[in-house]
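Colleague: Sequence isn't available, so here's the structure alone:
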């Protein structure tokens, strides 16, 4: 991009004045960010075009990753780093009296995702481009994202996430490539030349306008594309009430995950999902046909990955396009569909497997409903032939049953491969959650353990650790993360272990300074930074973490001579707006925080920090500073987790259950370098299937639990006492669905062992950290993407630039 800093400075100053009509000393940090971002985007535009031209000329098979979320984070420094010119730009800006961090802070995190699902999609895009695979993302351009979180008197308050208020420097609007998506109306069936034809009439059309973003590969010349669709009114057919139509159209891309408690919200979410897949598939096929005239060749040159159930309507939409637009027979259309699409499952929770009311679905998407219904009838007929007389099995496996359309069943039926995202998760899918589908088509199922891009979560987030690694093991790990294993050679090197300690300490000081700057409160950098940062959900068990803190508080309050290793418990999480239990946990965290702060002696040993408005850029500050990684979900409930991988890669030690990818982390680092506790997945599943768990038994027989629960039901929190009735009811009246009380004792004992280890032998602790860093390369998304490419998509490394 620039050969030296002087060339950069000249170009930057000239462009800054030309863009904003101001002299340099009058420009703001926002002006400077917009200028630099525009320069980066424009400088890669030629290579972006060339990448797409190369794919076209080479007739390479291309992969399209359909996801309702892409949690990108900030892109300025990431793009500069991948382009190899971060140091030049940083030095040039420094000469001008500008700190690149100040400019970087001007970039809002793109409001395009919520949690691990969206962050995984972002990591995959980075790896696809960095490995030079022809792979692109397709998503929705939400104008407000999920929400901006504020904490007021301990309660979560949701504000609109205004991430587009100053525009978005990385996107290019391409209105000439817009396409129309139909809703409502009816289907007109005609018999023409002995063949039925279908025409969607009286539809309400919405224009899907693409906004393309470059996805910059690291150390190569590959620039892939993330295409985000924006919903806009169209003049194709103007309904009677124009203002109502305009408002309803714009709502489609207004917010991520609208509340679907009522029919209006269900309609909006279903609109979002069909809008995404219809616009994407129309475009994919149109682009395919510019190179290949035979639609039957589609699976040879295109593969589409459905990320979770949200884009499952890709199955009937691809069928619709093949049947109605290209006049294929049902058998031909289905063969193409189920060899072009693959489905990634991200959950073992039945409530997360989407279902839609049949009547609502039929009204909103009449032609799609007809195709889904035909899929269901043919599927049930196939099952009848395979399992004659087994009506119960057919009922359970049906795509439509009891007036509900089951999206996961639809995705499995219409996909080439179905994958879980950790080895344990895939086994649970095969032998419990989707056992009957696995018995029906075992060859469909495979595992692809998740990964994270080390370029963001190590190189960008933790430059001091990256520098140490480069000095000790060379630069190979930047291209091949598995080379981090070379770090094992330094396991007994006291100098390296001391350097790891110093790096962590400086990162902790940096986070403490940031927190003080933003809140006016201090964090003790000599304490254990115990971190739980993830979506607020009952199965992730932030509540178990809080109960442990509560227990420590009570111990210190009861025994005035007791001291413990100072510990700072750091939380970061958003609770979904309608998830009242999760919101009560946030309130409990803050109420306990206030009690601790009011006690001068106890606050010297334990403190709680809740990082407001948790997001990618905040995670990049927290993760390098973490000593302890809380991965304490109920075993068998977390599909994989990726926060565990990010924290591990930065030298935090995991305290966790044998759940999701924790199992594979434990296997790689060994039992002495991870802190495991609690029920196994087999034990949890046995309780779920056979019963036998009585939460009140633990209340009556463990005084520690009883003391915490009684405090919740007493005047301990004063006038806030009734705020926590929902939590008490969930644990006692509703029998503690996620086994918080059952795992409490094991968790507390393991936390004690962890704190003792941290306190008594710093070098031994650093040895454990080193082993975790050394083994983290396996969990790179580069490894995951290679596996998808070879086992599902039919791509090989030979396609790399």
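Modeller: Cool, the structure landed. From a predicted model like this one, the values you see are computed outputs, not experimental measurements.
Colleague: from here on, contacts and neighbour counts on C-alpha atoms
Modeller: Noted.
Colleague: can you map out the strands along the stretch 401-550 of the chain?
Modeller: Taking DSSP state E, counting those that start in this stretch as the criterion, the stretch 401-550 of the chain carries its strands at 404-406, 418-420, 445-447, 528-533.
Colleague: So which of those strands is nearest residue 642?
Modeller: strand 528-533 (10.9 Å; CA to CA).
Colleague: buried set for the longest strand along the chain?
Modeller: If you go by DSSP state E, the chain has its longest strand at strand 204-216. Going by neighbour count (16 or more other CA atoms under 10 Å), the buried part of strand 204-216 is 204-216.
Colleague: Next SSE downstream of the host helix or strand of residue 595?
Modeller: In the assignment (DSSP states H and E), residue 595 maps to helix 580-597. Sequence order places helix 600-603 as the next helix or strand after helix 580-597, per DSSP H and E.
Colleague: Quick one: list the elements packing against the helix or strand just after that next one.
Modeller: Using DSSP H and E, the helix or strand that follows helix 600-603 in sequence is strand 606-610. In terms of contacts (3 or more CA pairs under 8 Å, 6 or more residues apart in numbering; DSSP states H and E), strand 606-610 is packed against strand 567-572, helix 580-597.
Colleague: if we can go back for a sec, export the buried residues of strand 204-216 as a markdown table, with columns for distance to residue 157.
Modeller: Output for the buried residues of strand 204-216, formatted as a markdown table (distance: CA to CA, whole Å):
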| residue | distance to residue 157 |
| --- | --- |
| 204 | 35 |
| 205 | 35 |
| 206 | 32 |
| 207 | 33 |
| 208 | 32 |
| 209 | 32 |
| 210 | 32 |
| 211 | 30 |
| 212 | 32 |
| 213 | 31 |
| 214 | 34 |
| 215 | 34 |
| 216 | 36 |
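Colleague: Take this one as well and set it beside the first:
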């Protein structure tokens, strides 16, 4: 019998009797309890283990197939992965939902009760993490050999609560009761250095003498594909103190805190996602996190490479590392350090390998969002990496001077080191310099990256710049989030194959003129609203769910809400379309302006909801702690998708794709992926308003004066005056002041176009057949925005990898 890679193990059956037997076995032998004494938590964890076992068997066969093929791998490095709850997905992907429901009867439990105990892993915050999770799902579904690398944060970014309308951050102890979906792998620990100094021997070889040593201990979670036997992994690193980090002599002397202070300092690295960086210690901890991630991951990638390969000349041909934003950019100087200092390669050899290995996804257009770090911090924390960055910079600037000999300003702009007002390392410049490809995440974003944000680099290396428009997982955000709609699509298309071939949704378009299909579509949308529990399911559900940032312009939506409130109050006998306006999202703890907007929204909601004359027509809802789980309830219930960022500021968006895919109609600007959504669904099925990117640029250049818009628009003036006067519980004066005196994101300039466009929304809503037809066409024509298509684009334009098919037993 061959026991390697699971060959020869007893197959795990999927009949009800076989599943129940495995469930009971796990209850007895792995949970250590019995049916009679089992708690609901026991039932959940036992079910999770039983489902995990089936995926683990597929993982063993995947590993065997991938080992035999020795392919080029994709390694996806990301500070965030926002997977959502695992149980419902893994039941679907392992095709065990029905047998699991039958087996749970032994516990007297229904699947829904157990699924409520499944905790969403706190490994991400927003679109960056959700995109990363969707791409890993798509890679497994497409049989691409891939590993995701991240940090196993003990606490997620935070749980959002409201106190008197203000955001309050509470710890997100997502793994407090453990995580049955992960496999610890302490034998694969890696050693990470910090601080210290460098020395050089007589041959010029450099050695880093560290001042602190931390261990990276991995665990991994399974990432199954849908409709395939492939199961990939995401490997997550926890920081641990070294063996010497516990001081027994101090402990014996009663100095208990001092005895463990080194271990505590080490473990802080993986304690919290995005620690507050408003202090020097917070900034240092963030940079330590970033280096910890890449140092552990690169050593693990090299370990994996050496399982089947030896020559460094083969490394780039077997390894494609995608940097998801600038957080993992330290992987570039770290690989150089490993190749030059530890492996003895020449600088030129190492640089060629490094550039061929890495690719970089940029997720922003905001210059202030391009990450930089103080040189002084680098010098203290990562002295060898600063030396390597200086050497990379020397080569870069030599090439720039050669190509543009008289352009000193260009040299200054492109340098990896910013000189004024403080010497800082520019991580985006490093990411572009050390990679083979740089991609934006929507057509407009990629165009503007090359024309504005990274223009100098695009002129130096135009072939590096690509576009890969984002996508979302239809398995997570349609099949799991909206099962009734998924069933209707399956019955209409004849089979469920569309889940992995989203272009087939186009075949729904002819049904947009079928009265029976329109009626069923409306029934499903209404049922989703009832499930969400907002109140009147027949009102227009107007949804704005996204991270809070001034450029995303939640403040513009709020001005419309206040305007509508005033219209109803000033004309109580008028005819109004009932609306339920739903906001959801978090603001960064130190982002005072965004938190002020949150508090104002809640204050306006209190006033509106307590007004009996307005309540039948306008309701504002702001559920706290927006995450994937809550999104799976909100997105299927949405009628109107608010995508109203200032044109030229949003990289792409993925919430806009999820909402359109579930039949919400977009009201939006020509920003990010809105442009591509509108192009595909048709102008008649999209509510467009506002400045485009050239218009916004021209308005600023002409000297934008927000007060001029305030003075000439009576409704805008009334809305801002109400805020400034304290009409909403005395809250919001700082928001009004910011809009009137600065308005960096041209909110007041777009106000009138936005409010008038919302009147068009009201008109369209009153013709329910017209609205439903547009809703159907939004779903039918947004198959392009599948994460599967995104991964195929990466494969064809950047990664150049081949699938490895796992044979079915």
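Modeller: Okay, I see it. Predicted model, so just to flag it, every value in this text is computed and none were measured.
Colleague: TM-score for these two?
Modeller: Here the superposed chains carry a TM-score of 0.96, computed using TM-score structural alignment, normalised by the length of the first structure; 783 aligned residues with a CA RMSD of 1.6 Å.
Colleague: before we move on, the earlier item: show where the longest strand of the first structure falls in the second structure, residue numbers please.
Modeller: Mapped onto the second structure using TM-score structural alignment, strand 204-216 of the first structure covers residues 212-224.
Colleague: now stretch 485-494 of the first structure
Modeller: Going by TM-score structural alignment, stretch 485-494 of the first structure sits over residues 506-515 in the second structure.
Colleague: Same question for stretch 628-644 of the first structure.
Modeller: Under TM-score structural alignment, the match for stretch 628-644 of the first structure is residues 640-656.
Colleague: shouldn't residue 504 of the first structure be in contact with residue 628?
Modeller: No - using CA atoms under 8 Å as the test, residue 504 of the first structure is too far from residue 628 to be in contact (11.7 Å).
Colleague: which one's the longest helix in the second structure?
Modeller: helix 40-69 (DSSP state H).
Colleague: Where does that one end up in the first structure?
Modeller: Against the first structure, helix 40-69 of the second structure falls on residues 29-58 (TM-score structural alignment).
Colleague: Return the residue of the second structure aligned against residue 792 of the first structure.
Modeller: Checking TM-score structural alignment: residue 792 of the first structure goes with residue 798.
Colleague: part of a helix, is its match?
Modeller: Yes - assigned with DSSP: H, G, I helix; E, B strand; the rest coil, residue 798 of the second structure falls within a helix.
Colleague: For it, give its distance to residue 463 of the second structure.
Modeller: 11 Å (CA to CA, to the nearest Å).
Colleague: try residue 529 of the second structure
Modeller: The gap separating residue 529 of the second structure from residue 463 of the second structure is 48 Å, by CA to CA.
Colleague: So between these two, which is more surrounded?
Modeller: Regarding residue 529 of the second structure and residue 463, a neighbour count based on other CA atoms under 10 Å identifies residue 529 as having more, with 24 against 11.
Colleague: Could you find the counterpart of that one in the first structure?
Modeller: Using TM-score structural alignment, residue 529 of the second structure pairs with residue 508 in the first structure.
Colleague: quick one: what helix or strand has residue 275 of the second structure in it?
Modeller: Secondary structure (DSSP H and E) places residue 275 of the second structure outside all helices and strands.
Colleague: Could you pull out the helices in the stretch 51-200 of the second structure for me?
Modeller: 87-93, 97-104, 111-115, 127-141 (DSSP state H, counting those that start in this stretch).
Colleague: Deepest-packed of those helices, please.
Modeller: Comparing these by mean neighbour count (mean count of other CA atoms under 10 Å), helix 127-141 ranks first with a mean of 24.
Colleague: re the thing from before, can you say which two of the buried residues of strand 204-216 of the first structure are spatially most distant?
Modeller: Spanning the widest gap among these are 204 and 216, at 37.3 Å by CA to CA.
Colleague: Find residues that contact each of residue 798 and residue 463 of the second structure.
Modeller: With contacts defined as CA atoms under 8 Å, 6 or more residues apart in numbering, the residues adjacent to both residue 798 of the second structure and residue 463 are residue 437.
Colleague: So what does residue 318 of the second structure match up with in the first structure?
Modeller: Residue pairing (TM-score structural alignment): residue 318 of the second structure is matched to residue 301 of the first structure.
Colleague: Excluding chain neighbours, give the residue nearest to that match in space.
Modeller: residue 61 (4.0 Å; CA to CA, 6 or more residues apart in numbering).
Colleague: what's the answer for residue 803 of the second structure, then?
Modeller: In space, residue 803 of the second structure is closest to residue 144, 4.6 Å off (CA to CA, 6+ apart).
Colleague: so who does the one you found touch?
Modeller: Contacts of residue 144 of the second structure (CA under 8 Å, 6+ apart): 73, 74, 801, 802, 803, 804.
Colleague: can you do 7 Å?
Modeller: Residues near residue 144 of the second structure by CA atoms under 7 Å, 6 or more residues apart in numbering: 802, 803, 804.
Colleague: what's the counterpart of it in the first structure?
Modeller: Match for residue 144 of the second structure (TM-score structural alignment): residue 133.
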